[in-house]
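S.K.: give me a 3D structure for the following:
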Amino acid sequence: MKINRPDAETSARMARIRQKGTKIEVAVALALRDLGLHYRKNVRKLPGSPDFANKSKRWAIFVHGCFWHHHTGCHRATVPKSNRRFWLNKFRDNMRRDARSVRLLRREGYRVVVIWECQEPRIRDKLAKILESGSVNS
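M.R.: Okay, the predicted model is just below:
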């Protein structure tokens, strides 16, 4: 069974959505700097290319958009009405890929934190999970 792709208008609208340098990513970067944590961005050599990572301290952070990564229970995780099957499959695949990336990183000994777009007020609490598991300051 063939699943239709979004129409040209929808594709153009979705293409305009920022992928890097989003408000939540900037807020996470500021919080990491305030905590004195050193990091690299979009580390392609690690599973899932975490948005922020420190290989020597073995921690990684993913910053997920609630829509694209389909944050369970979040009001931003809507499913478009047109081409519903395509979107449900896309969200399912994104969620599986995300879970696999986290699993692989943890298997390699990384502490992993996922920060959702809607969790901006809780960034520091989420980052504390990295700090409490061991000394990450440097």
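
S.K.: for the rest of this, base every contact and every neighbour count on C-alpha atoms.
M.R.: Fine.

S.K.: with adjacent residues omitted, what lies nearest to residue 31?
M.R.: Nearest in space to residue 31, with sequence neighbours left out and distances taken as C-alpha to C-alpha, 6 or more residues apart in numbering, is residue 124 at 6.7 Å.

S.K.: my guess is the one you found contacts residue 29, does it?
M.R.: No. Contact criterion C-alpha atoms under 8 Å: residue 124 and residue 29 do not qualify, at 11.0 Å.

S.K.: for the longest helix along the chain, enumerate the helices and strands it packs against.
M.R.: Using DSSP state H to define each element, the chain has its longest helix at helix 84-107. If contacts are counted by 3 or more C-alpha pairs under 8 Å, 6 or more residues apart in numbering; DSSP states H and E, helix 84-107 sits against strand 111-116.

S.K.: the inter-axis angle of the strand it packs on versus helix 84-107?
M.R.: In terms of direction (axes from the mean of the first three to the mean of the last three C-alpha atoms, to 10 degrees), strand 111-116 departs from helix 84-107 by 150 degrees.

S.K.: please give me the structure for this one as well, since I'd like to look at both together:
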Amino acid sequence: MTTPGGERIRVVVATPGDDAADRAATVVARGLRDAGMEVVHAGRLSPEALAATVVQEDADAVGLPCSGADAPVLLARLAALLADRGVDDVVLFACGADADPPGPTRVFPPGRPAEEITEWLRGRLGR
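M.R.: Below you'll find the predicted structure:
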């Protein structure tokens, strides 16, 4: 998907956890790519390394496949790290958990189709 200026939405997908999260990251990355987004599949990264990658890649959004109660904590930590770097316009989301994080983030329950994530990202990014 391209923006009005001709640029595609750029999403970094990274894994904070186990092998199941690695598989989920691959599924999410493929779904977003198939929807026309530019996806950087960054692999397993600490929140600090992920924040640095987001800045380096000039990402529009970040997706974290993770489970359970980890999602809101990881999203809050990443948001704080990005804010420390002066980044406040990156959309954050997690997949594979059933939680309701505070702020402008979203957690998609397990098994949600990539189209739902794609439409949400387009809406959040105004594209």
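
S.K.: so who does the residue nearest to residue 94 of structure 1 when sequence neighbours are not counted touch?
M.R.: Of all residues not flanking residue 94 of structure 1 in the chain, residue 69 sits nearest, at 5.9 Å (C-alpha to C-alpha, 6+ apart). Taking C-alpha atoms under 8 Å, 6 or more residues apart in numbering, we find residue 69 of structure 1 in contact with 77, 91, 94-95, 98.

S.K.: on that earlier part again, so the residue nearest to residue 31 of structure 1 is in which element?
M.R.: helix 123-132 (DSSP states H and E).

S.K.: what does that helix contact?
M.R.: Contacts of helix 123-132 of structure 1 (C-alpha under 8 Å, 6+ apart): 27-28, 31-32, 59, 111-115, 136-137.

S.K.: buried among these? Need that as a selection in ChimeraX.
M.R.: The ChimeraX command for the buried members of those (criterion: 16 or more other C-alpha atoms under 10 Å) is given here:
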select :27,28,32,59,111,112,113,114,115,136
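
S.K.: aligned partner of the residue nearest to residue 31 of structure 1 in structure 2?
M.R.: Matched by TM-score structural alignment, residue 124 of structure 1 corresponds to residue 115 in structure 2.

S.K.: relative to residue 82 of structure 2, how far out is its match?
M.R.: Taking C-alpha to C-alpha, to the nearest Å as the measure, residue 115 of structure 2 falls 26 Å from residue 82 of structure 2.

S.K.: neighbour-wise, which of those two wins?
M.R.: Each of residue 115 of structure 2 and residue 82 has its neighbours counted (other C-alpha atoms under 10 Å); residue 82 has more, 21 against 14.

S.K.: who are the contact partners of the nearest residue to the more buried one once chain neighbours are set aside?
M.R.: Using C-alpha to C-alpha, 6+ apart and skipping residues adjacent in sequence, the residue nearest residue 82 of structure 2 is residue 51, 5.7 Å away. Taking C-alpha under 8 Å, 6+ apart, we find residue 51 of structure 2 in contact with 78, 81-82.

S.K.: which residue ranges of structure 2 form strands?
M.R.: For structure 2, the strands defined by DSSP state E occupy 10-15, 38-44, 61-65, 91-95, 105-108.

S.K.: and the nearest residue to residue 71 of structure 2 once chain neighbours are set aside, how far is that from residue 115 of structure 2?
M.R.: The spatial neighbour of residue 71 of structure 2 that comes closest, neighbours along the chain excluded (C-alpha to C-alpha, 6+ apart), is residue 94 at 6.2 Å. Using C-alpha to C-alpha, residue 94 of structure 2 is found at 15 Å from residue 115 of structure 2.

S.K.: what do you get for residue 127 of structure 2?
M.R.: For residue 127 of structure 2, the distance to residue 115 of structure 2 equals 15 Å [C-alpha to C-alpha].
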